[in-house]
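Peer 1: Okay, here's the prediction I keep looking at, along with the sequence it came from:
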Amino acid sequence: MPDPARAVRRSSRSAKDSSALQALARAGYVASGVLHLLLGWLAVRLAVGASAGSADQQGALRELAHAPGGALLLWLTATGFAGLALWQLIEAVAGVPGTDTARQVGARVKAGGKAVLYGVLAGTAVRVATGTSGAGSEEGLTADLMRVPAGRWLVAAVGAVIVGAGVFHVVKGWRRSFRDDLRGTGGGAAGQTVVRLGQVGYVAKGVALGVLGGLFVAAAVTADPDRAGGLDDALRTIREQPFGVALLVATGLGIAAYGVYSFARARYASL
């Protein structure tokens, strides 16, 4: 009797061999590069007090909307993120190549999480392109979550997961293990530049995620949803620290470096 699960995995592996899908996945890394460059720019503007909008993903996409040809760029960005989400979903179903059996479950869960993340980014780009994006409120969502049974524990768990993701990014950048995601970097000075951009970018992104997760944990500990927030709140928290302006400028430049690294990854990523 045919095994439906095996048939799905076989079909998924065949889809991964599609040059069109691989091109879409690489376009997703380009979209990620654009988004992180804009986030870096917004962070620097926030540091120097010149920011008029929110320094988060939605704010970055709104900046893109105001660029020449912004509507087209937004739809291309949404398409790229959707392609990358589909690629990660296929890996979650079919398995992640180059991963041993003992780590395969974790790798699939990670791929599934990335599929959700890129899917959300694609949806956000579509909403901004169509003018249907709302302001959003992480505090409101956190308050709703706190009202359910064990809500404070759930908020704390969300914060801990985000902090864990931040630590993962910092370690990945420090150890340069992101090189495993690449099939090569071209060698020479160009290759060294890609690696350095990846190092700086992963560490800076990890710091921002760590602060963001900390806000959720603080909201859970104090039972105050107003202490939660999004990336914009995390960056503002960095600015409020001693030498905060310099720290935020460095973080913004690091996030922008991750954006440039993403362009390189679009070319060199192992797919």
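Peer 2: Looks like it arrived, so ask away. The shown structure was predicted, so the numbers you read here are calculated from the model rather than taken from an experiment. Numbering: from 1, shown residues only.

Peer 1: hey, let's count contacts and neighbours off CA atoms from now on
Peer 2: Fine.

Peer 1: I'd like to know which elements the lengthiest helix in the chain is packed against.
Peer 2: Criterion DSSP state H: the longest helix present in the chain is helix 188-222. When contacts are defined as 3 or more CA pairs under 8 Å, 6 or more residues apart in numbering; DSSP states H and E, helix 188-222 packs onto helix 151-175, helix 231-239, helix 244-268.

Peer 1: Looking at those, spot the one closest to residue 18.
Peer 2: Among the helices and strands packed on helix 188-222, the nearest to residue 18 by CA to CA is helix 244-268 (16.3 Å).

Peer 1: got the angle for the closest one vs helix 231-239?
Peer 2: 130 degrees (axes from the mean of the first three to the mean of the last three CA atoms, to 10 degrees).

Peer 1: can you list contacts of helix 244-268?
Peer 2: For helix 244-268, contacts defined as CA atoms under 8 Å, 6 or more residues apart in numbering pick out 26-30, 32-44, 47-48, 182-185, 194-195, 197-198, 200-205, 207-208, 235, 238-239.

Peer 1: next one: stretch 90-108
Peer 2: Under CA under 8 Å, 6+ apart, the answer for stretch 90-108 is 8, 9, 10, 12, 13, 16, 109, 110, 111, 112.

Peer 1: helix, strand or coil for the first one?
Peer 2: When states are read from DSSP: H, G, I helix; E, B strand; the rest coil, the local structure at residue 8 comes out as helix.

Peer 1: count of neighbours near it?
Peer 2: Using other CA atoms under 10 Å, residue 8 is surrounded by 14 other residues.

Peer 1: now it: how far from residue 99?
Peer 2: Shown here: residue 8 relative to residue 99, a distance of 19 Å by CA to CA, to the nearest Å.

Peer 1: what do you get for the third one?
Peer 2: The gap separating residue 10 from residue 99 is 17 Å, by CA to CA.

Peer 1: The last one now?
Peer 2: Computed as CA to CA, the residue 112 to residue 99 distance reads 15 Å.

Peer 1: what does the second one give?
Peer 2: Here residue 9 is placed at a distance of 16 Å from residue 99 (CA to CA).

Peer 1: who's more crowded, those two?
Peer 2: Shown here are residue 9 and residue 99; by other CA under 10 Å, residue 9 has more neighbours (17 against 13).

Peer 1: wait, what's in contact with the more buried one?
Peer 2: Under the criterion of CA under 8 Å, 6+ apart, the neighbours of residue 9 are 93, 94, 95.

Peer 1: picking that back up, kindly compare burial across the helices and strands packed on helix 188-222 and name the winner.
Peer 2: helix 244-268 (a mean of 23; mean count of other CA atoms under 10 Å).

Peer 1: put this beside the first:
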Amino acid sequence: MPDKAPAWVVPVMRAGYAARGAVYIIVGGLSLSAAIYGGQAQGTTDALSTLRDEPWGIALLWAIAIGMMAYMVWRLIDAAMDLECEGSDAKGLAARAGQAITGLIHGAIGASLAATAMGAGSQGGGAQTATQKLMAMPWGPYLVMVVGIVTIGAGFYYGYKGIAETYKADIRVTDLTQKLNPAMKAGFIAEGVVVAIIGGLIFFAGLNHNPGDAGGVGEALSTLRAAPYGAILMGVIAAGLVGFGIENLVEARYRIVPRHSGEDVMTFARRAKLKAEGKLREATA
């Protein structure tokens, strides 16, 4: 494993986070509008497919699709080369496996968006289709339940990252990133809620032997809406998803790759460490 990451990884990473940020801002914005004015919450691909009829919409779809592919490449390279210094122990390998899986999921979304841009129509129902294929395998329902439990765990992890603010570790300290931190924090918590609900839907699909019970972002938001005070809950989480989009745009601009940037860049994590050691004034002088 090389000590330094190749320079080309950085622009690929930035393109990926920028596309991811655009996705969540669009999905969150449309869901927030549905919560306020009425209407059906839409999943990721369905929401983005509405761009086709807008001026420059197809070009924007292609840009987001390519960006999502870039995010996949970034995460796969990140996991393979351990660009974030996760390590090779059990905890590190689990984190790197999560990076790779996250990348593949976003790559699939990118491929779906590219098909939409080419006029193939919306590729909705992805979660249900994947669940149906998995359920057809030996021990399929149990595998689906395991995937659901893992997804619920991922949701709790996102929520923990938001509450503990661990997402700031590799982000540069600037006036802007400090001002946007409340939106970033809320974004991770909201993403955690949505992912955990998706995991619950997948789990019950396996438990009930019914792939139709599974669902993605649109179904998760609809589940929230069906709860007491559902429109308010859905609106709060939708606003949080916009915050998660903002967080990704911040990462697109201010995130570093530890194995590329070295240890001297003033990130939130380094600032906290220096402050704890009483060296912050010296470092910033």
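Peer 2: The structure has been received and is ready for your questions. Keep in mind that this is a model prediction, so the values were computed, not measured.

Peer 1: Now the helices and strands packed on helix 188-222 of structure 1 in TSV, please, with extra columns for distance to residue 86 of structure 1.
Peer 2: As requested, these are exported to TSV (distance: least, CA to CA, whole Å):
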stretch	distance to residue 86 of structure 1
helix 151-175	21
helix 231-239	25
helix 244-268	16
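
Peer 1: Which of those helices sits closest to residue 74 of structure 1?
Peer 2: For these, distance to residue 74 of structure 1 was read as CA to CA. The smallest value, 16.5 Å, belongs to helix 244-268.

Peer 1: and the closest one, which stretch of structure 2?
Peer 2: Aligning helix 244-268 of structure 1 against structure 2 (TM-score structural alignment) gives residues 230-254.

Peer 1: post-alignment, the matching stretch versus structure 1, mean distance?
Peer 2: Mean deviation of stretch 230-254 of structure 2 relative to structure 1 after superposition (mean CA distance after the TM-score superposition for structure 1): 0.7 Å.

Peer 1: so residue 62 of structure 2 makes contact with residue 113?
Peer 2: Yes. With contact defined as CA atoms under 8 Å, residue 62 of structure 2 reaches residue 113; the gap is 7.3 Å.

Peer 1: between the two, which one's more packed in?
Peer 2: Neighbours were counted for residue 62 of structure 2 and for residue 113 using other CA under 10 Å; residue 113 has more, 29 against 19.

Peer 1: what residue of structure 1 takes the place of the more buried one?
Peer 2: In structure 1, residue 113 of structure 2 lands on residue 125 (TM-score structural alignment).

Peer 1: I'd like to know how far its match sits from residue 31 of structure 1.
Peer 2: Residue 125 of structure 1 is 10 Å from residue 31 of structure 1, where distance means CA to CA.

Peer 1: Give me the common contacts of those two.
Peer 2: Between them, residue 125 of structure 1 and residue 31 share the contacting residues 77, 78, judged by CA under 8 Å, 6+ apart.

Peer 1: Who are the contact partners of the aligned partner of residue 203 of structure 2 in structure 1?
Peer 2: Aligned counterpart of residue 203 of structure 2 in structure 1: residue 217 (TM-score structural alignment). Contacts for residue 217 of structure 1 were tallied using CA under 8 Å, 6+ apart; they are 155, 156, 157, 158, 159, 160, 228.

Peer 1: do that again at 7 Å, thanks
Peer 2: Listed by CA atoms under 7 Å, 6 or more residues apart in numbering, the contact partners of residue 217 of structure 1 are 155, 156, 159, 160.

Peer 1: need the residues you listed in CSV with distance to residue 55 of structure 1, can you?
Peer 2: Shown next, in CSV, are those (distance: CA to CA, whole Å):
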residue, distance to residue 55 of structure 1
155, 22
156, 24
159, 19
160, 22
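
Peer 1: So which of the residues you listed is the closest to residue 178 of structure 1?
Peer 2: Nearest to residue 178 of structure 1 among the contacts of residue 217 of structure 1 is residue 160, at 22.5 Å by CA to CA.

Peer 1: For the aligned partner of the closest one in structure 2, list the residues it contacts.
Peer 2: Pairing criterion TM-score structural alignment: the partner of residue 160 of structure 1 within structure 2 is identified as residue 149. Shown in contact with residue 149 of structure 2 (CA under 7 Å, 6+ apart): 199, 203.

Peer 1: Is the match of residue 113 of structure 2 within a helix or a strand, and which one?
Peer 2: In the assignment (DSSP states H and E), residue 125 of structure 1 maps to helix 101-130.

Peer 1: Can you give me the buried ones in that helix?
Peer 2: Neighbour counts over helix 101-130 of structure 1 (16 or more other CA atoms under 10 Å) mark 104, 107-129 as buried.

Peer 1: What lines up with residue 42 of structure 2 in structure 1?
Peer 2: In structure 1, the residue paired with residue 42 of structure 2 is residue 55, using TM-score structural alignment.

Peer 1: gap between that match and residue 94 of structure 1?
Peer 2: Here the criterion is CA to CA. By it, residue 55 of structure 1 lies 36 Å from residue 94 of structure 1.

Peer 1: any idea what residue 14 of structure 2 aligns with in structure 1?
Peer 2: Aligned counterpart of residue 14 of structure 2 in structure 1: residue 26 (TM-score structural alignment).

Peer 1: which stretches of the stretch 1-150 of structure 1 form strands?
Peer 2: Assigned strands in the stretch 1-150 of structure 1: none (criterion: DSSP state E, counting those that start in this stretch).

Peer 1: All the helices of it, residue numbers only.
Peer 2: Ranges of helices within the stretch 1-150 of structure 1 are 4-16, 19-47, 57-65, 70-94, 101-130, 138-147, based on DSSP state H, counting those that start in this stretch.

Peer 1: Touching, residue 185 of structure 2 and residue 162? I think so.
Peer 2: Yes. Taking contacts as CA atoms under 7 Å, residue 185 of structure 2 lies within contact range of residue 162: 4.7 Å.

Peer 1: What residues does the match of residue 14 of structure 2 make contact with?
Peer 2: Each residue near residue 26 of structure 1 by CA under 7 Å, 6+ apart is listed here: residue 266.
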